[in-house]
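Participant: can't give you the sequence, but here's the structure:
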């Protein structure tokens, strides 16, 4: 049985992860939060799962590298420098970073990439997402993941084509743009829809998260898969062999 340690155990994902670990027949090696002994947890774990916060990521990666233990990073709201840190850590340990650990979202991103590649720029792409009122980042990590998949399908740079926060007289929509819209309220776990809008027809792909258990289940599956892998940066599609 794999010993899985949780970073950010007191957060909303903490209990869901503990339950998912038990359901998968693995061992919960323990959990840590701010101020706890992460080095001890890393030493007693076969793999770590991090759902803490962006500002804690650097220290978490340093500890994982020192212990030589693989890590699944599910923390959202990461900036460019955090991805540099992940790249550097992946030279020493196996690391899987994702904006969403749901297996359904992983498959959705694959479908979005394929659709974007085949439909081309004649079809406009808009991504809408809805989350609970307590979410602090926007667009969500999942929306950005889906946007990246669409951009890859078109062989485009997401940073160059993304359109956010439209307000006032914005002018006509740019060809090839990928738009984002974020809604916040209530207790929504996470709804995402990618719209492909062509002349006289529309195609939409949606994923509706009903409970955080789906993210915990996917994170545990990723953790199981990551154990024993060579140093490198891995992705959720690899877990599903996409």
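Facilitator: Everything's here; your move. Only a predicted model underlies this, so the values are computations on that prediction, with no experimental measurement involved.

Participant: only C-alpha atoms from now on, for both contacts and neighbour counts.
Facilitator: OK.

Participant: and for residue 41, the neighbour number?
Facilitator: With neighbours defined by other CA atoms under 10 Å, the count for residue 41 comes to 23.

Participant: can you give the contact residues for whichever helix or strand it is part of?
Facilitator: According to DSSP states H and E, residue 41 maps onto helix 38-43. Applying CA atoms under 8 Å, 6 or more residues apart in numbering, the contact partners of helix 38-43 are 5, 7, 29-32, 48, 60, 63-64, 67, 69.

Participant: in this protein, which helix has the most residues?
Facilitator: helix 103-119 (DSSP state H).

Participant: so the most centrally placed residue in the chain: helix, strand or coil?
Facilitator: Nearest to the mean C-alpha position of the chain, by CA atoms, centre = their mean, lies residue 99 at 1.3 Å. Three-state call for residue 99 (DSSP: H, G, I helix; E, B strand; the rest coil): coil.

Participant: ok, structure two:
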């Protein structure tokens, strides 16, 4: 499986370069960086702390994706949405690790999925995707009388809130009890908010330090609480999930898939 990495010079990009190189059945064939980045022209092997690959990072998506079977992208929402279209033009499947896309950016992803297979998930972690399924089941069992609150913490550099993972968990809770998530979600309470409305799904986002990712879902009623949590200790776990997705997606027909497809959880 020939893999191209978008954002090859970033923290996640370098992790992906190393992991793909170490994965049997996969090989790096290209790397994309933003125009003006100091890593443009750098050898991809050197960026990952490996032996040189004789493949240079480029700011031209057509060149970076030309030989790819699949592209993995953990960049920024605007860049990801355009990279998806370039990958589709190249006939390469696309793995989306970026979160926080707006409606216009998501529409580009959807257009790409008309031509190639796209795997899109708020989180690529096996543990998180198992947690999402558990939250859905617990929410269905407990019903609307239990309050649901979601707390997430990430490093100081994260640009979107709540995190894509937190939203995955909230949507799973809403689906479990038959709610329209967007109608009951409450984010960032401040000031005199009044009494909590029955059926709300609340979010709180914390930012600081170099925290990779922490998520907890609390189900609370008058006399007890259930807390389900996931702690990420190393961003390599997200890279590992993305590489697993890249290996899985080969030969799949066009459309949007997620990690529950990859992991056989559906």
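Facilitator: Structure's in. What do you need? These numbers come from a predicted model, not from an experiment.

Participant: ok, back up a step: chain neighbours aside, what residue packs nearest to the residue nearest to the centre of the first structure?
Facilitator: Nearest non-adjacent residue to residue 99 of the first structure, counting by CA to CA, 6 or more residues apart in numbering: residue 141, 4.5 Å away.

Participant: and the gap between the one you found and residue 175 of the first structure?
Facilitator: Applying CA to CA, to the nearest Å, the value for residue 141 of the first structure to residue 175 of the first structure is 24 Å.

Participant: same check on residue 69 of the first structure?
Facilitator: Taken as CA to CA, the span from residue 69 of the first structure to residue 175 of the first structure is 45 Å.

Participant: so for these two, which sits in the more crowded spot?
Facilitator: For residue 69 of the first structure and residue 175, the more surrounded residue by other CA under 10 Å is residue 69, and the numbers stand at 24 against 12.

Participant: residue in the second structure matching the more buried one?
Facilitator: By TM-score structural alignment, residue 69 of the first structure lines up with residue 92 in the second structure.

Participant: now do the contacts for that match.
Facilitator: 65, 68-71, 116.

Participant: in helices only, show me these.
Facilitator: residue 65.

Participant: give me the neighbour count for residue 115 of the first structure.
Facilitator: Residue 115 of the first structure: 18 surrounding residues under other CA under 10 Å.

Participant: do the same with residue 127 of the first structure
Facilitator: There are 23 residues near residue 127 of the first structure, going by other CA under 10 Å.

Participant: any idea how far the equivalent of it over in the second structure is from residue 162 of the second structure?
Facilitator: Aligning on TM-score structural alignment places residue 127 of the first structure opposite residue 150 in the second structure. Distance, residue 150 of the second structure to residue 162 of the second structure, using CA to CA: 9 Å.

Participant: between the two, which contacts overlap?
Facilitator: Common contacts of residue 150 of the second structure and residue 162 (CA under 8 Å, 6+ apart): 203-204.

Participant: can you classify the residue mapped onto residue 199 of the second structure from the first structure as helix, strand or coil?
Facilitator: Using TM-score structural alignment, the partner of residue 199 of the second structure in the first structure is residue 176. Put simply, residue 176 of the first structure is coil when judged by three-state DSSP.
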